[in-house]
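> Model the following, please.
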Amino acid sequence: MSDVDLRKLRYFVAVAEHLHFGRAAEQLFIAQPVLSRQIRALEEELGAQLFARDRRGTALTAAGEQLLIEAKPLLAAAEALQRRVVRAAAGADTFTIGFMPGLIVTGAVRALTERYPGLTVELVRTDWFDQTEVVHDGRVDVSLVRLPIDPHGLTVRPLYTEPRVVVLPADHRLAGKDAVSIADLADEHLLQDPDLVPEWRAVATELRTDRPVAPAFRSVEEKLEHVAGGHGIIFLPLSVMTFYTRPDIAYIPVPDLAPNEVSLAWSANRPVRHAEEFAALAAQ
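So this is what the prediction gives:
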């Protein structure tokens, strides 16, 4: 069997994610016939059919589904390797940290640079969708993450917990309360993945089983705009909400909601200089 071409793997992932050769070709900025030939060449190299195509569309075969699982971390690792080599060639002693909204890393960064005056620390803002992706693809050395995350391929060190609050429109019936319970909020429309708030999901499901699917907002700012517009509620860690304070929304403590867990994550597949030391500093 010949070595797998990473370029062909990237082409495969694009088709697998779109399940449409035309749209994948547009994303990759190549002609569709070229893409089709590259996928056929990959299938020949692997000795397996990756896609089933008929009048109804394109679907992954069992082999294609397995390759998609394997290809994404492989491509991320290749990208991370390239970034590390480029940084090493530049001769710079750098340490790059990813951090979620509301998480303040200033104290730990200052402590680390005091210990290593020649160290350059760079910061990358992340969100729920890429807080671990930036570790896998090498954009950061470590990432301050909010659980839950997929720990596969990662070393994860717990740092601390913080309370979560419910975010409501300023004119909501509960906006003036000192605290509310999950039961008080069970009939509200949640504007985030219910799996992130299992306490609410358990109570809300008992009351209503035909709830609309939560929209896929990609940023805190989008969620807050929809809350302010009266479209629903969200739950956020307290530090995030205080960072985004605005007059048309209110945030209320929810004592029976589990706190958010903050951890530090880095690659489990290679040594990461300063990771353990920074984790100890960030936990203080």
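
> C-alpha only now, for contacts and for neighbours.
OK.

> Spatially central residue in the protein, please.
When CA atoms, centre = their mean is applied to the chain, the residue found nearest the centroid is Phe129 (2.5 Å).

> Could you look up the SS state of that residue?
Following DSSP: H, G, I helix; E, B strand; the rest coil, the label given to Phe129 is coil.

> And the nearest residue to His274 once chain neighbours are set aside, how close does it get to Val272?
Computed as CA to CA, 6 or more residues apart in numbering, the closest residue to His274 that is not its neighbour in sequence is Phe95, at 7.8 Å. Here Phe95 is placed at a distance of 9 Å from Val272 (CA to CA, to the nearest Å).

> Looking at those two, which one has more neighbours?
Using other CA atoms under 10 Å as the criterion, Phe95 and Val272 rank with Phe95 on top: 20 against 13.

> mind checking how far that one is from Lys72?
Plainly put, Phe95 is 25 Å away from Lys72 if you go by CA to CA.

> for the stretch 101-250 of the chain, what spans make up the helices?
106-115, 133-136, 198-207, 220-228, 238-243 (DSSP state H, counting those that start in this stretch).

> Would you mind finding the longest helix in this structure?
helix 62-90 (DSSP state H).

> list the helices and strands that one packs on?
The contact analysis (3 or more CA pairs under 8 Å, 6 or more residues apart in numbering; DSSP states H and E) places helix 62-90 against helix 6-18, helix 133-136.

> Whatever helix or strand comes next after the longest one versus helix 6-18: what angle between them?
What it means is helix 6-18. Using DSSP states H and E, the helix or strand that follows helix 6-18 towards the C-terminus is helix 21-28. Direction vectors for helix 21-28 and helix 6-18, defined by axes from the mean of the first three to the mean of the last three CA atoms, to 10 degrees, enclose an angle of 130 degrees.

> just checking, what packs against the very next helix or strand once past helix 21-28?
Past helix 21-28, heading to the C-terminal end, the next element that is a helix or strand (DSSP H and E) is helix 32-46. For helix 32-46, the helices and strands in contact under the criterion 3+ CA pairs under 8 Å, 6+ apart are helix 6-18, helix 21-28.

> re earlier: reformat the helices of the stretch 101-250 of the chain as TSV; add distance to Leu154 and mean neighbour count.
Formatted as TSV, the entries for these read as follows, by distance: least, CA to CA, whole Å; neighbours: other CA atoms under 10 Å:
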stretch	distance to Leu154	mean neighbour count
helix 106-115	21	14
helix 133-136	8	22
helix 198-207	24	15
helix 220-228	25	18
helix 238-243	24	16
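
> Please provide the structure for the following sequence as well, for comparison with the first:
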Amino acid sequence: MDFRIRQLQCFLTLAELLNYGKTARVLYMSQPTITFQIQSLEEAFGAKLFERDRKQVRLTAAGESMRIYAQTIMDTISDAREHLKSLAAPRKIRITCGPSGMLDLLPAVLRTLVRSNAGFEVEVADLTTEEQMEQMADRRIDAMIMMPSLPIAGVRFVPLCSLPLRILMSRRNPLASRSFLSIRELHGANVIASRPEDCRYQGPFLSSLFAPFDVVPRLVHVPQSCSVQFAYVGADAGVMIAPYSAGFADLTDVVSIPFLETLPEMELGYSVLAENKNEALPMFHQILSHCASKLQGATPAAKGTRSERSRLIEFPHLRDAV
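All right, here's what the predicted structure looks like:
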């Protein structure tokens, strides 16, 4: 038996259009060529596939069966072509990271990728939270390293570790020499927060964090950028509430001070679209989990009971936004 892909293409197109002239035009072939291809296919399988008279062309019973098999063959060839193409091209994953992981988790992940030769490329997009949400929904981002889960339909949040909160402030601040600070001492203080147009959630989060202590901070809204926000802190324009790992940054003008109170810890993880089939994601998850466990291990034990330490910050304003 000898048949070619071109014959199957001619057969399937003619089976759909039931017109030799239209089939020839669609496939950019002459009508005699279409006739020859169909006859060759019929000879190869020993069955008549079409009935043709002056008025119409129609499939025979054998032709109806052949149509199913031919479509399966063409689909298999298409799948094989795409799979082999993906093997030849380097796998790529596009990620983005919120400020909370920019200084510690993301650098650790990139270092591990370089050393491990993981077999895929990573592109890091520098985006605000609002841009992250938009691009994740549009499938332009594969994964977001972030703190809380964001209200995006079809997104799955994968928790990695939990970190205690600290106060970052300028060394010039009168409170900078303290070993611990009470959250109540921040009443009326300037607290750095991302602009609402960059992240609509940080302002409400800070307010909900301070509310149980009857503390009302003055929010200073600045661009959602680590370098910009640390510059404001270093200039003593305000303090910043950040996870413990932010204190790893080697910043000359900024100190990191733990809270006196036992506050809920902040959860760090990443989000992906549940339907994302990027083949690099499982390996990326392994690397993220490894780096996050090392980050968790470098975090000193918080004060308070185990049950108190295990509490995680909840974001009711996120649930309300869904």
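
> on that earlier part again, mutual contacts of Phe95 and Val272 of structure 1, please.
Common neighbours of Phe95 of structure 1 and Val272, using CA atoms under 8 Å, 6 or more residues apart in numbering, are Asp141.

> I'd say Asp236 of structure 2 and Leu175 touch.
No. The criterion here is CA atoms under 8 Å, and Asp236 of structure 2 misses it with Leu175 at 11.3 Å.

> Looking at those two, which one has more neighbours?
Asp236 (17 against 14).

> That one matches what in structure 1?
Applying TM-score structural alignment, one finds that Asp236 of structure 2 aligns to Gly230 in structure 1.

> returning to what we had before: nearest to Glu277 of structure 1, of the helices of the stretch 101-250 of structure 1?
Ranking the helices of the stretch 101-250 of structure 1 by proximity to Glu277 of structure 1 (CA to CA) places helix 106-115 first, at 8.1 Å.

> so what does that closest one touch, helix or strand wise?
Helices and strands touching helix 106-115 of structure 1, by 3+ CA pairs under 8 Å, 6+ apart, are strand 120-125, helix 275-282.

> Can you measure across stretch 145-155 of structure 2, start residue to end residue?
Comparing the first residue of stretch 145-155 of structure 2 with its last one, the separation is 13 Å (CA to CA).

> Revised request: answer the last question for stretch 130-147 of structure 1.
Across its full length, stretch 130-147 of structure 1 reaches 13 Å end to end, with CA to CA as the criterion.

> Tell me the spatial nearest neighbour of Glu79 of structure 1, not counting adjacent residues.
Spatially, and ignoring its direct neighbours in sequence, Glu79 of structure 1 is nearest to Asp137 (5.5 Å; CA to CA, 6+ apart).

> residues near that neighbour, how many?
Burial measure for Asp137 of structure 1: 22 neighbouring residues, criterion other CA under 10 Å.

> Might one say that it is in contact with Ala80?
Yes. Under the criterion of CA under 8 Å, Asp137 of structure 1 makes contact with Ala80 at 4.5 Å.

> Mind jotting down where the strands sit in the stretch 151-284 of structure 1?
Assigned by DSSP state E, counting those that start in this stretch, the stretch 151-284 of structure 1 shows strands spanning 154-162, 164-169, 234-237, 249-253, 260-267.

> Now tabulate those in TSV and tack on mean neighbour count and distance to Leu46 of structure 1.
Written out in TSV, the entries for the strands of the stretch 151-284 of structure 1 read as follows (neighbours: other CA atoms under 10 Å; distance: least, CA to CA, whole Å):
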stretch	mean neighbour count	distance to Leu46 of structure 1
strand 154-162	17	29
strand 164-169	24	48
strand 234-237	21	46
strand 249-253	22	54
strand 260-267	23	29
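
> Make TSV out of those and add distance to Ala90 of structure 1.
Compiled in TSV, these are given as follows (distance: least, CA to CA, whole Å):
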stretch	distance to Ala90 of structure 1
strand 154-162	26
strand 164-169	42
strand 234-237	39
strand 249-253	47
strand 260-267	22
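
> Mind checking these for the one nearest to Asp141 of structure 1?
The stretch from those with the least distance to Asp141 of structure 1 (CA to CA) is strand 260-267; that distance is 6.3 Å.

> what does the closest one correspond to over in structure 2?
Aligned using TM-score structural alignment, strand 260-267 of structure 1 spans residues 266-273 in structure 2.

> contacts for that stretch?
Contacts of stretch 266-273 of structure 2 with the rest of the structure, by CA under 8 Å, 6+ apart, involve 100-101, 136, 139, 142-149, 154-165, 243, 312-313.

> ok now that stretch, how far from the chain's centre?
Centroid separation for stretch 266-273 of structure 2 versus its chain: 9 Å, with CA atoms, centre = their mean, to the nearest Å.

> Now do the same contact list for the residue nearest to Gly269 of structure 2 when sequence neighbours are not counted.
Of all residues beyond its chain neighbours, the one nearest Gly269 of structure 2 is Pro159 (4.2 Å), with distances taken as CA to CA, 6+ apart. For Pro159 of structure 2, the contacting residues are 267-270, taking CA under 8 Å, 6+ apart as the criterion.

> between these, which is nearest His290 of structure 2?
Relative to His290 of structure 2, the closest of the contacts of Pro159 of structure 2 is Gly269; by CA to CA it sits at 12.2 Å.

> distance of the closest one from Ile183 of structure 2?
Look at Gly269 of structure 2 and Ile183 of structure 2: by CA to CA, they are 26 Å apart.

> picking that back up, nearest to Gln7 of structure 2, of the contacts of Pro159 of structure 2?
Distances from Gln7 of structure 2 to the contacts of Pro159 of structure 2, taken as CA to CA, are shortest for Tyr270 (49.0 Å).

> Excluding chain neighbours, what is closest to the closest one?
Excluding its sequence neighbours, the residue lying closest to Tyr270 of structure 2 (CA to CA, 6+ apart) is Ile145, at 4.2 Å.

> Please apply the same query to Thr120 of structure 1.
The spatial neighbour of Thr120 of structure 1 that comes closest, neighbours along the chain excluded (CA to CA, 6+ apart), is Thr94 at 4.6 Å.
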